[in-house]
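> here is a sequence with its predicted model. Questions after.
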Amino acid sequence: MSFQATAFAYLFPGNAMVNSLLATAYISIFPNLLLYFVPPDINTSSLNVLVSFAVGGLLGDVFLHLLPHAFLGEHAEGGEAVHVNEQKNVLIGMGIFGGLFFFFVMDKLMRVFNGGGGAHDHGHHHHHDEKKEDESVVIKKDTNNQEGLRQRKKTNDEKNQEQEQDTKKKDNNEIKLSAYLNLFADFTHNMTDGLAMAASFYASPSVGATTAVAVFFHEIPHEVGDYAILIQSGFSKKRAMMAQFTTAVGAFLGTIIGIIIEQVSRADTSEKDTLVVGEDTGILGTGLHPSDLVIPFTAGGFMYIATVGVIPELLQVTGKIQKDRRQALAEFASMLVGLSLMAVIAWNEGAA
């Protein structure tokens, strides 16, 4: 038995249900514990290198593990031919798109809710500008009355201070709203991770272990990034860590939902196979069951997270050519290392 197989057997010694819960604990608890050692003002360049590594690992898991398994299943023994079912492939493709579309909808809604106060604020400030113009006209007409002028100037100063305080309060509220929306998005993201854990381990122990490794390395920079956002939003270090631990509940919830889907689907499949032997059951007679769409859905979600949610941030440059060049090379290398890690694991699985 190889070192990789031994390590996976040690980390995941139970059945699919137990292993998926164990994996969820690994990917939820340990990355959050690492936040204790992370400085609140972590260097952006260092974080981007970590993120690049995570993107390589996540996309490696998608293209080298999840998608091949979704379309082909586990590798056949003895060079057995794979039966191609075009209708089944269409449903799997729809499942992949469903995962990507779900995250697009969630991302869009988060952005809409986060920026919803912009138009209202603009109109509010415009209203105050009109008031200022009216007051300035009154002051000009009253220039002969020095006492009245001083009184009005004092009143205007007080109003300006109140307006500045209101603006600061609104800015703080918007920052806090952004932080809470980010926590909600993180909760939803973790639910998908939990679904991935359940679906992967029910597919096979090797697929489950590999997905757990990929998600684990993705979660480290992801949690660090969210932690930094919370710190910038005014959270204390302790409160930010507790908030991140709270979002881990989403991962366990997703895992439990995934386990229920798998158990119900397998029980239903077993019952139908007992009643009607030889009939091609499943969605639209393709032999594909709802639980079989969880992995394609997860793959689509991971693709969105890596390509739309993360890579655009890596494309940002400072305008300083030498610095950007070094940073780009570091990110390229880090991403390839992450991909290579998944490739080595996949290769060893095939040889096992």
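Thanks, I have the structure now.

> can we go C-alpha only for contacts and neighbour counts from here?
OK.

> helices of the chain, start to end?
Per DSSP state H, the chain carries helices over the ranges 3-11, 16-33, 44-61, 67-72, 86-114, 118-141, 146-203, 205-232, 237-275, 294-304, 311-314, 321-351.

> tell me the helices and strands packed up against the second one.
Contact analysis of helix 16-33 by 3 or more C-alpha pairs under 8 Å, 6 or more residues apart in numbering; DSSP states H and E lists helix 146-203, helix 205-232, helix 237-275 as its packing neighbours.

> rebuild the ones you listed as CSV, extending it with mean neighbour count.
Shown next, in CSV, are those (neighbours: other C-alpha atoms under 10 Å):
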stretch, mean neighbour count
helix 146-203, 18
helix 205-232, 22
helix 237-275, 18
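
> mind checking which of the ones you listed is nearest residue 299?
Among the helices and strands packed on helix 16-33, the nearest to residue 299 by C-alpha to C-alpha is helix 146-203 (8.5 Å).

> what is the closest one packed up against?
Packed against helix 146-203 by the contact rule (3+ C-alpha pairs under 8 Å, 6+ apart) you find helix 16-33, helix 86-114, helix 205-232, helix 237-275, helix 294-304.

> about what we covered before: to residue 47, which of the helices and strands packed on helix 16-33 lies closest?
Nearest to residue 47, of the helices and strands packed on helix 16-33 and by C-alpha to C-alpha, is helix 205-232 at 6.6 Å.

> below is an additional structure, to be compared with the one above:
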Amino acid sequence: MEPWLATSLYALAAGLVVSLVALSGAFVLWLPPERLRRWVPNLVALAVGILLGDAFIHLIPDAVARHGDVGGVCLAVLGGLFLFFVLEKWVRWRHDHAPAQGPGSASVQPMARMNLIGDAVHNFIDGILIAGSFWADPWIGTTTTLAIVAHEIPQEIGDVGALIHGGYRPAEAIRYNFYCSLTVLAGIAATLLLGHYAEASLTLLLPMAAGGFIYIAASDFIPALHEPAADTGWGQVPAFALGVGFMQSVVVPEPLIATH
């Protein structure tokens, strides 16, 4: 087998593994409804910690390492915030004006759809990182994939909780979350086809994704946690901190990728 073909197959296999991690939130299907209702706000708080931790601990520092210009990275982060602000305006407009498409569609909140958009963008970036790391060195590709899987598990669990809180039924939340995870394969395919151009796009994609994550966490999820219906006491505080801790404990070796 040609080396380039073997590398491509390894990268696609790694992407498939990362996509399957999205099913880690399926445990909610076996929770009693009352327990699920109590757990969901804490899972949303976990998602907030993971989103903000990913933005400030991984995405922005990685963008600065690649770009070298802090001012330019900050401008791109603001661009991501603005883009997701405009996207939510559009999502809310469609939510208010589009006819209902199904029995539960009217109850799905824009915050849930924004989370799906952000997750899809993040997984696409993960796909670029996976493919680029395998092209650099199969060992770096393997360690990068393991690091991504390690931080995807808590993130996917938090995402499922956020989608349920936003109005999706548990089975729908798991299904749509899995669909979004498939964009990791699109990121790998784009890198295999476009090579250097796809990796160069990370200079802009990383900080813009960070801006999107900050927007979703601060504009949609945190206000939802302050609503009386989501008040589960102080349990949200350690869940928030745990999400940040997960992101701090997993360092994807992107600087190694950038140097190859």
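Cool, the structure landed. Here the structure is a predicted model, which is why all the values come from computation and not from measurement.

> for residue 122 of the first structure, find the nearest of the helices and strands packed on helix 146-203 of the first structure.
Here helix 86-114 is closest among these (C-alpha to C-alpha), at 15.4 Å.

> thinking again about what came up before, what's the closest of the helices and strands packed on helix 146-203 of the first structure to residue 193 of the first structure?
Residue 193 of the first structure lies closest to helix 237-275 among those, at 6.0 Å (C-alpha to C-alpha).

> by contact count, what packs against the closest one?
Helix 237-275 of the first structure packs on helix 16-33, helix 146-203, helix 205-232, going by 3+ C-alpha pairs under 8 Å, 6+ apart.

> need the helices and strands packed on helix 146-203 of the first structure in JSON lines with distance to residue 55 of the first structure, can you?
Shown next, in JSON lines, are those (distance: least, C-alpha to C-alpha, whole Å):
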{"stretch": "helix 16-33", "distance to residue 55 of the first structure": "16"}
{"stretch": "helix 86-114", "distance to residue 55 of the first structure": "16"}
{"stretch": "helix 205-232", "distance to residue 55 of the first structure": "7"}
{"stretch": "helix 237-275", "distance to residue 55 of the first structure": "19"}
{"stretch": "helix 294-304", "distance to residue 55 of the first structure": "9"}
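
> the ones you listed: which one's closest to residue 346 of the first structure?
helix 205-232 (7.9 Å).

> mind giving me the packing neighbours of that closest one?
helix 16-33, helix 44-61, helix 146-203, helix 237-275, helix 321-351.

> translate residue 47 of the second structure into the numbering of the first structure.
Under the alignment (TM-score structural alignment), residue 47 of the second structure pairs with residue 54 in the first structure.

> contacts only, for that match.
214, 217, 218, 219, 221, 335, 338 (C-alpha atoms under 8 Å, 6 or more residues apart in numbering).

> distance of it relative to residue 186 of the first structure?
Per C-alpha to C-alpha, to the nearest Å, residue 54 of the first structure is found 16 Å from residue 186 of the first structure.

> cool, and residue 194 of the first structure?
12 Å.

> residue 26 of the first structure too?
As for residue 26 of the first structure, its distance to residue 186 of the first structure is 17 Å (criterion: C-alpha to C-alpha).

> without its sequence neighbours, what residue ends up closest to residue 174 of the first structure?
residue 114 (7.6 Å; C-alpha to C-alpha, 6 or more residues apart in numbering).
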